[in-house]
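# how does the following fold in three dimensions:
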Amino acid sequence: MSNHQTNYLSIEEIIALPTFQDVAISEDGQRVAYVKSTTDWDNNTYPKHIWIYDKHTDKNYPLTIGENESTHPSWSPDGQALAFLSTAGEGDKKTKQIFIQTEEDTAAIQISQADHSIEHFKWAPNGKGLFYTAKLPEPDKLRDRSEMYGEFTYVDQDFHYNALYFLDLDKGKQHAKELSKLPKDLRETASENDEDSKDKASTLLTESLERYIYYFDISPDSRKIVFNSAPTPRFIDLLNQETHLLDLETNEWEKLDIHPLQSGPVLFSDDGSKICYTRLTQKKIYANVMLEIYDLKTKLIKQPALDIDENVFPIRWTKNGIHISWLERTNYITGLITEDGALTPLFDSSDIVITYPAITSDGKHTAYVKATSQAAAEVFLDNHQLTKQYKLYEGKTKSKKEIISWQTEDGLEIEGILSKPADYDESKTYPLVLAVHGGPTGISLATPTTNRYQPIEQFVEKGFLVLEPNYRGSAGYGEAFRSANFRKLGLGDYEDIISGVDFLVDSKIADSEKVGILGWSQGGYISAFCATYSDRFKAISVGAGISNWMTYYVNTDITHFTRYYLGDTPWNDEEIYRKTSPMTYINNASTPTLIQHGEKDPRVPVPNAYELYRGLMDVGVETELVIFKDMLHGADKPGIHRAILKQNLDWFAHHILDEQPDEDRIY
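Reported below is the predicted structural model:
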């Protein structure tokens, strides 16, 4: 423990910190809508609701409350209405639908009646309606097959496509008004059984196009729509996208001659003559995502000369240029770029993390979520802070965070976030825990702790140092760095990790006999690799980690991930799959290892956990396996996050600090 009395945030307080997302700004720059996620311990949920800030009153207020979540707020072009997605229906018939709130309405009204949940929507620039994507009705042949034989699926054949729809605002309001006059039981069945009551406000635009639509945008005159789509909903087909231009007056579309490796939003210019989009520089998922501009008249493509060696994400094409965001080491930055490549950052690029940025069409007003190394994430409008989450840290001790760097034997510079106790003593050496991010193209940032998988503040309170390494493959450091783990998964990661440990040990900061490591997803894989490849660690925790690349390859929902990073299939190059798999080195394992995994994880399927667990048990290594029922790749319940954090804290405190488990340990 630290020598002085401290009062760090508890596990429960960390979990209860609110988060912000989906920021939207009205065209006059006077109002901001954002989504605030809170913690409901009683219902074991993280309810999301929309809040509004009004500059005229300088006040925030909740627009939605209750059990039904609300997300993705979007102001109408004239600023008189706010559309958002919220849950409608009961039980297994719950879907996400579009709701509208106007100044005249005392409550929001549901204006869409889609058969399936609406995935994404945008206002028509003329304000007459909204475009949205949702799954098509289930094909008759699949429905008939299920009724006759029961549920089964032909893998890679039975696809459920989505489509583009247009929702007429006046018709949607009229339909909602008609339904509101009916009792609840009749209202719920009216659209299903009565042809006269069926939703006539929505028009299906792309029924004959059997492709899965991702991003779209509407021309300023509301006459055309551009969208990109993949041949199937499979992750593997994300790199096989096409871009189409749909004429809404003739209902004819054309495929644009654009490179297929698209990876993000497609946007119209402010005059409608051009579109911009992003694409991968090569067919590698770790390649840079670059910005391109396509002239709809000349069919010419140009790439603004950007001095940014990182992924670029376009947000909106304004009169002053294209609003983009990008990572620069541990900073998230946003700015405006002209067609000629002139870049104007909207903020100082040092010690800043800007997320969910929004901008008005004239480029004069911005809203966003901002955090720094000293301040927690808050919502801002034009540099004016709207929320006060940081008050939850008042009276609390916070870890000291600094960015450190070290060299690997193969010449890479690796950065990491080092968290120290508030009463850090330079004359002492400390036990060390490495908390490894996922991805691998994730990143650890030097902002106040909100981690719900690794108990960083609690480790620090017990006297640990915590190092969060941005190992090779991490975002923020350029394409060459992101590709440096090609055919070096595990092996290169270990070099980055262990060289960081050596750096802190050689600097007389860390105790070489008291080092642990934990991570989730790709971080869990790196922890698993360390568990079998090395005896340098005294305790390890593997969260949703890969243990065997060959069995992972045939079970995951992102099979292409493995091929791109290892260079081939396991049938053509079994050796690279063996060299990079933790299970290959299982007979070397000696470190007590905690394994945590979701029962229904599609990304890193649960056999990875059982394989590592059985291997460690067979070679006589102390291990515990925790399977979280019904959980996917990550937790979405505060109770589960609490269990994950407490289990990790107990594991490392016991095996590194020799603390006896508390009476309230979760068994």
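# drop to CA atoms for contacts and neighbour counts, all remaining ones
Fine.
# what's around Ile576, how many residues?
By the criterion of other Cα atoms under 10 Å, Ile576 has 19 neighbours.
# residues touching it, list them.
Ile576 makes contact with Arg487, Leu566, Pro570, according to Cα atoms under 8 Å, 6 or more residues apart in numbering.
# quick one: the most centrally placed residue in the chain from Pro469, how far?
Compute the mean C-alpha point of the chain, and by Cα atoms, centre = their mean the closest residue is Gly442, 9.6 Å away. Gly442 sits 11 Å away from Pro469, going by Cα to Cα, to the nearest Å.
# all helices in the stretch 551-667 of the chain, in order from the N-terminus.
559-566, 574-579, 607-618, 638-657 (DSSP state H, counting those that start in this stretch).
# run this one through as well so I can compare:
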Amino acid sequence: MNFPSAERLFRLVISGPAMAGLLVCAAGAQSVDRAHVEEVLRGLNRGHGGGQVAVSPDGKQLAWIAGGRGGGEILVAPIDDLKKTQHVTAATKPDQHCSENDLTWEPDSKALAFFSDCASSDGQHDLYLSRVDGTPAKRLTQLKGYVHEAAFSPDGSKIAFLYVAGATRPAGALAAMKLPSGVIGEDGVEVQRVAYADAAAATPADATLATPANLHAYEYDWAPDSKGFAYVAAAPPGENNWWVAKLYTQTLGSEPKAVLAPAEVAGALHGLQIAVPRWSPDGKTIAFIGGLMSDQGSTGGDVWIVSAQGGAPRDLTAGRPTSPAWVEWSGNDYLFVSELAGGNNQLIRLHLQGDRTGDGAVTFGSPIFSIPGSVGDGRWSHSLSSTADHSMFVFEASTFEKAPEIYGAKPGTVMSSGLDGVMQLSHLNDGVEPAWGKAVSLSWKNDNFRVQGWLLLPKDYDPNKRYPLIVEVHGGPASAVQAAWGGRGGLSATAFSALGYFVLEPNPRGSFGQGEDFTKANRKDFGYGDLQDILKGVDTVLAKYPVDPNRVGITGWSYGGFMTMFAVTQTNRFKAAVAGAGISNWQSYYGENSIDQWMIPYFGASVYDDPAVYARESAINFIKNVKTPTLVVVGDRDGECPAPQSYEFWHALRDEHVPTQLVIYPNEGHGFVNPEHRRDVMDRAVEWFAKYLPAGEGSENQAGANR
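Sure, this is the predicted structure:
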């Protein structure tokens, strides 16, 4: 469901071309030195950012995108000397600038396919093929719509991709929802399908649509014989029904066959989510990730396997205290698994013996690498690029201390600590130092759980001074904070650190990284056990570091926005709060959002069948307890956490005479795309915290005076 523009709710408009249409309710925060804040924000992403990386199947060449994940310049070089780069592009003129992305190597390593908007005046991407020999790239398609996730067929004859013909917006719930009109949920529904193009096409042509118009496809994998696909799909609308998607197989030109429906199976997978389907080389089985996942694209759970003909699925990693997110076959008896283990990203090899879908033995090798940072090749969550024989995996990695670089890992080598155990292939950011303070991985006990989190110390930390602390809660809840370089999103932990704050980023129950029991532990308990995990984390910081307990604030986006709203109704420990795209009333939210399917696995029933569980976890029902000054920000076209949720919370705080301010950003969805808006969110958050828990107040005596 879409929502009315925020302009129907309020009409106070900030002037100025960059922020035209920005809507603010209430007044409030004192001004800070915005020039200094801008300087800090510019310094957060110093160094060269990366996009996708892709090693050629023969292991001799590496392709990568310079300029970011949204698309940039494609470079190719011998893997043993990345300085010998050549530029691969669809551009036909020396001064032509194109956005290019989604790299995929031909199986014989002789060609590279990618998407480019070089032939378009409106940003439309088409599929191109480069022989990586200096000759111009060849255009294969003439499309009109949203495209992504290109992949060669195993025989090299075709290139598949996900395609929304005639799209008006990117697929998924993060993008801004279309303005409501017509018959809601029926008119203008956009369906994503698996499509493909002929890799040897003589002239650009439209795509061949492989999957039917009545199924919205989310992820896919080629059949090993190149004659069909395995894919995860559901009936439209796609942004809502991912949570009830099924696994299908389909031979080209035939009808799809559902081989797994989580809503219909018994056992641990019942009613949960599936992702990353991967067909075994012999075509007999399909591996996938299955588990409790609150957001499409934020993948975690267990590794499962099912017969390609259908039947009961088997959990290969049951009880493992990690969160697998990506898998790839190596022969028919081995699976490489990329997983989150506590605060580390690691790669393991899983050995299947005997009956794969029955009772055959499963053994786990030691980690090929285990890195306290963010790892990936730029495609899916935790995905890695590998050679055809899996003798090398290539990826980009970064930590709070180390800027992004491209690395390689070889199975069978001895693993040492952190990034010292992998091969650094690039030197794009040698000498680049972080603009924020030191990072520490903390753990603490609450109930029967061991909780992990990251603590950023203030830049230029002086142990003889007392400092304020900001708790930043991640979204999801099925997600996790991972150590990574730079500023992330509108609310940036590294920016707060650079401005003189301690910042705690906890991974409470409900997060990935500790196994499925931990991820499932906040079902029917939003804001209770997970909040206690967070408060125990605050206690841990207070016991170890010079933090003023009277200057502790909280912030977060999405589920973190909900946790911010709920926390200030349950405790007065937080002296300031900034709630981004939050949820204040689960009862009204159920009928407002565009993704209500995600709620059933967490709440156990719809709001109409069990309103009490929704009421128990709604911040609005405890609004009389709030004393904490709270800034509220949201996009006006957010389908995941609609603007009326923020309006309702702000309205209640105003009536209770709690200092508050609401800012609604025009034409933004759940994930903001306008850099001016992202920066404005951070500016306002800095001003809010500066007013209610100012940084840099100095000595023990000064801190004591604030208690």
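# go through the helices of the stretch 551-667 of the first structure and name the closest to Asp502 of the first structure.
Minimum separation from Asp502 of the first structure across the helices of the stretch 551-667 of the first structure (Cα to Cα) falls at helix 638-657, 17.8 Å.
# where in the second structure does that closest one align, residue-wise?
Aligned by TM-score structural alignment, helix 638-657 of the first structure falls on residues 675-694 of the second structure.
# and the spatially closest residue to Lys283 of the first structure that is not a sequence neighbour, what does it touch?
Spatial nearest neighbour of Lys283 of the first structure, chain neighbours left out: Leu261 (6.9 Å); criterion: Cα to Cα, 6 or more residues apart in numbering. The contact partners of Leu261 of the first structure, taken as Cα under 8 Å, 6+ apart, are Leu239, Asn240, Gln241, Arg279, Leu280, Thr281, Gln282, Lys283.
# can you count the residues close to the aligned residue in the second structure for Tyr577 of the first structure?
Alignment note (TM-score structural alignment): Tyr577 of the first structure maps to Tyr614 of the second structure. Other residues lying near Tyr614 of the second structure total 23 when counted by other Cα under 10 Å.
# ok, Thr366 of the first structure next?
By other Cα under 10 Å, 21 other residues sit near Thr366 of the first structure.
# aligned to it, what sits in the second structure?
In the second structure, Thr366 of the first structure lands on Phe393 (TM-score structural alignment).
# its match and Thr387 touch, don't they?
Yes - counting by Cα atoms under 8 Å, Phe393 of the second structure touches Thr387, with 6.8 Å between them.
# overlap of the contact sets of the two?
What both Phe393 of the second structure and Thr387 touch, as defined by Cα under 8 Å, 6+ apart, is the set Val55.
# going along the chain, name the helices of the second structure.
With DSSP state H, the ranges of helices along the second structure come out as 34-44, 238-241, 493-498, 516-519, 529-544, 559-570, 586-592, 599-603, 611-616, 643-655, 675-692, 700-705.
# gap between the last one and the chain center?
It refers to helix 700-705 of the second structure. 40 Å (Cα atoms, centre = their mean, to the nearest Å).
# what range in the first structure does that helix sit on?
By TM-score structural alignment, helix 700-705 of the second structure lines up with nothing in the first structure.
# isn't Trp526 of the first structure right up against Gly519?
You called it Trp, but residue 526 of the first structure is Ile. Yes - distance between Ile526 of the first structure and Gly519: 7.4 Å, which falls inside the contact criterion (Cα under 8 Å).
# mind listing the shared neighbours of the two?
Shared contacts of Ile526 of the first structure and Gly519, counting by Cα under 8 Å, 6+ apart, come down to Val436.
# please identify which of these two sits among more neighbours.
The neighbour comparison of Ile526 of the first structure against Gly519 (other Cα under 10 Å) goes to Ile526, with 32 against 25.
# what's the closest non-adjacent residue to that one?
Nearest to Ile526 of the first structure is Gly490, by Cα to Cα, 6+ apart, at 5.9 Å.
# with Asp410 of the first structure as the reference, measure out to that neighbour.
15 Å.
# likewise for Gly127 of the first structure?
57 Å.
# before we move on, what about Gln262 of the first structure?
Using Cα to Cα, one gets 33 Å for the distance from Gln262 of the first structure to Asp410 of the first structure.
# more neighbours, the two?
Taking other Cα under 10 Å, Gln262 of the first structure and Asp410 do not tie; Gln262 has more neighbours (25 against 9).
# contacting residues for the more buried one?
Asn228, Leu238, Leu239, Asn240, Gln241, Glu242, Tyr277, Thr278, Arg279, Leu280.
# list buried residues within these.
Asn228, Leu238, Leu239, Asn240, Gln241, Glu242, Tyr277, Thr278, Arg279, Leu280 (16 or more other Cα atoms under 10 Å).
# so who does the last one touch?
Spelled out, that is Leu280 of the first structure. Leu261, Gln262, Ser263, Ala287, Asn288, Val289, Met290.
# swap in the second one?
Taking Cα under 8 Å, 6+ apart, we find Leu238 of the first structure in contact with Ala230, Gln262, Ser263.
# what is the neighbour count of Lys536 of the second structure?
Residues near Lys536 of the second structure, counting by other Cα under 10 Å, number 18.
# aligned to it, what sits in the first structure?
Using TM-score structural alignment, Lys536 of the second structure pairs with Ser499 in the first structure.
# how deep is the closest residue in space to that match that isn't next to it in sequence tucked in, by neighbour count?
Leaving aside its sequence neighbours, Ser499 of the first structure sits nearest to Thr408 (Cα to Cα, 6+ apart; 5.8 Å). Thr408 of the first structure has 16 neighbouring residues, counting by other Cα under 10 Å.
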